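# Task: produce atomic coordinates for the following.
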Amino acid sequence: MSAIGEVLSILCLAFALGMDAFSVGLGIGMQEIRLKRIFLIGLIVGLFHIFMPFIGLFLGAFLSKQMEGIAIIASGLLLCAIGFQMIFHTFIKKESQILAPVGVGLLIFAFTVSLDSFSIGISLGLSGVATAFAIMMFGLFSTLLTWFALLIGRRTHHLLGAYSEFLGGTILFGFGLLVLF
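Predicted structure coming up:
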């Protein structure tokens, strides 16, 4: 019975961690994104949700609570900046964005939404749970939830037209404020 409880706890934790990616993915999905790009974004976010807790397991002993707080603040500021850039982009029609979910922008996005899994990785090593299973579930749930959010955002983009990027930017900015406060 204890094993079932542990598996359920891990699945709930994986879902909770994936909800960050889902929330931010809704905003990103409101940009014009092709299905191939959605697939790649989901995979990269999932991989980051595997690697970050894995790194957290090994580096956890070396980091203090202060460093974790700085990382969370940086994550919130970055989300606000991306959201502001999307809102600004709505009013100033340019061909390129400051940070799009491609290349370095995609890596920054994936890193930002997976920062919380880093701190979870630190605590996984101390708790003695099935670490490999937990980390794989983090990646799976984050990938699936990111795909789902991006597809919802993509559909909403077509329904809202020009205002979808404004709405997406507002969601990202609000989520950044939520992380900060």
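# CA only for contacts and neighbour counts going forward, please
Will do.
# So for Glu6, what's the nearest residue that isn't a sequence neighbour?
Computed as C-alpha to C-alpha, 6 or more residues apart in numbering, the closest residue to Glu6 that is not its neighbour in sequence is Val129, at 7.4 Å.
# Show me where the protein has its helices.
2-29, 35-59, 65-91, 103-113, 115-127, 131-160, 163-180 (DSSP state H).
# contact partners of the last one?
With contact meaning C-alpha atoms under 8 Å, 6 or more residues apart in numbering, helix 163-180 is reached by 23-24, 26-31, 72-73, 75-87, 89-90, 153, 156-158.
# how many neighbours does Leu115 have?
Using other C-alpha atoms under 10 Å, Leu115 has 22 neighbouring residues.
# I have a second one here; can you model it like the first so I can compare?
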Amino acid sequence: MDIEIFMIAFAMSIDAFSVSFGVGCKYNSYRHYFRLAWHFGLFQFFMPLIGAFIGKELYQFSNRLNIIAALILFFIAYNMFKESMKSTEEKCYIKDPTKGFSLIILSVATSMDALGVGIALPLLKGSIFLNAGIIGVVCLIMSLAGVYFGSKSKNFFGGFAEKVGALVLVTIGIKFLVI
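Okay, here's the model as predicted:
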């Protein structure tokens, strides 16, 4: 198994970890752990598969899929870096974001980068399905860790950690408006 897929999976899971951290500051029962980890992991599994399908279709029209995939990855990396430098105003949770439509929106928002990365999956060694599975499992683990560390941070940082988590959510939202 190639270390490259684990590096990609880790990078794609940072958004899910950050959101889980922010949510975990306030919502950290076993149900919250399960809901976030399951949905984030599931979406991180399916989005690369969809991207890989798109990538295979693009390959039929161009034998330069590696250039297309690289440009998409550079674009995602640039946006991730650019977003990490931004400062936005705070937004706090009013109701439990791990239920209903809010959870689906968070799941889609944290996995949109994985759609673009999926276009590059046909270029990697191994099965596309296995690679997407690794991305999903790593995201699931990172989401569990995010809720855990978010719940523990409240003891040390109080409401500050929750505000930082909310700030991350706003930043992710802005990223998808900019892209």
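# now what about the TM-score between them?
The TM-score (TM-score structural alignment, normalised by the length of the second structure) is 0.70; 159 aligned residues with a C-alpha RMSD of 3.6 Å.
# is it possible to export the helices of the first structure to TSV including distance to Gln97 of the first structure?
Shown next, in TSV, are those (distance: least, C-alpha to C-alpha, whole Å):
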stretch	distance to Gln97 of the first structure
helix 2-29	12
helix 35-59	16
helix 65-91	7
helix 103-113	10
helix 115-127	24
helix 131-160	17
helix 163-180	12
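# which position in the first structure aligns with Lys154 of the second structure?
Following TM-score structural alignment, the counterpart assigned to Lys154 of the second structure within the first structure is His157.
# how near is that match to Trp147 of the first structure?
Going from His157 of the first structure to Trp147 of the first structure by C-alpha to C-alpha, to the nearest Å gives 15 Å.
# The two: who's more crowded?
The neighbour count for His157 of the first structure versus Trp147, taken as other C-alpha under 10 Å, is higher for Trp147 (25 against 22).
# Quick check, that one in contact with Ile38.
Yes. With contact defined as C-alpha atoms under 8 Å, Trp147 of the first structure counts as touching Ile38 (6.4 Å).
# okay, which residue is most central for the first structure?
Per C-alpha atoms, centre = their mean, the C-alpha nearest to the average position across the first structure is that of Val113, at 2.6 Å.
# rewinding a little: pull out the buried residues from the contacts of helix 163-180 of the first structure.
23-24, 26-31, 72-73, 75-87, 89-90, 153, 156-157 (16 or more other C-alpha atoms under 10 Å).
# any idea how far the aligned partner of Ile135 of the second structure in the first structure lies from Lys65 of the first structure?
Here Ile135 of the second structure is matched to Phe138 in the first structure, going by TM-score structural alignment. Distance, Phe138 of the first structure to Lys65 of the first structure, using C-alpha to C-alpha: 22 Å.
# Stretch 28-45 of the second structure aligns to what range in the first structure?
Aligning stretch 28-45 of the second structure against the first structure (TM-score structural alignment) gives residues 33-50.
# Now the matching stretch: buried residues?
Neighbour counts over stretch 33-50 of the first structure (16+ other C-alpha under 10 Å) mark 33, 38-50 as buried.
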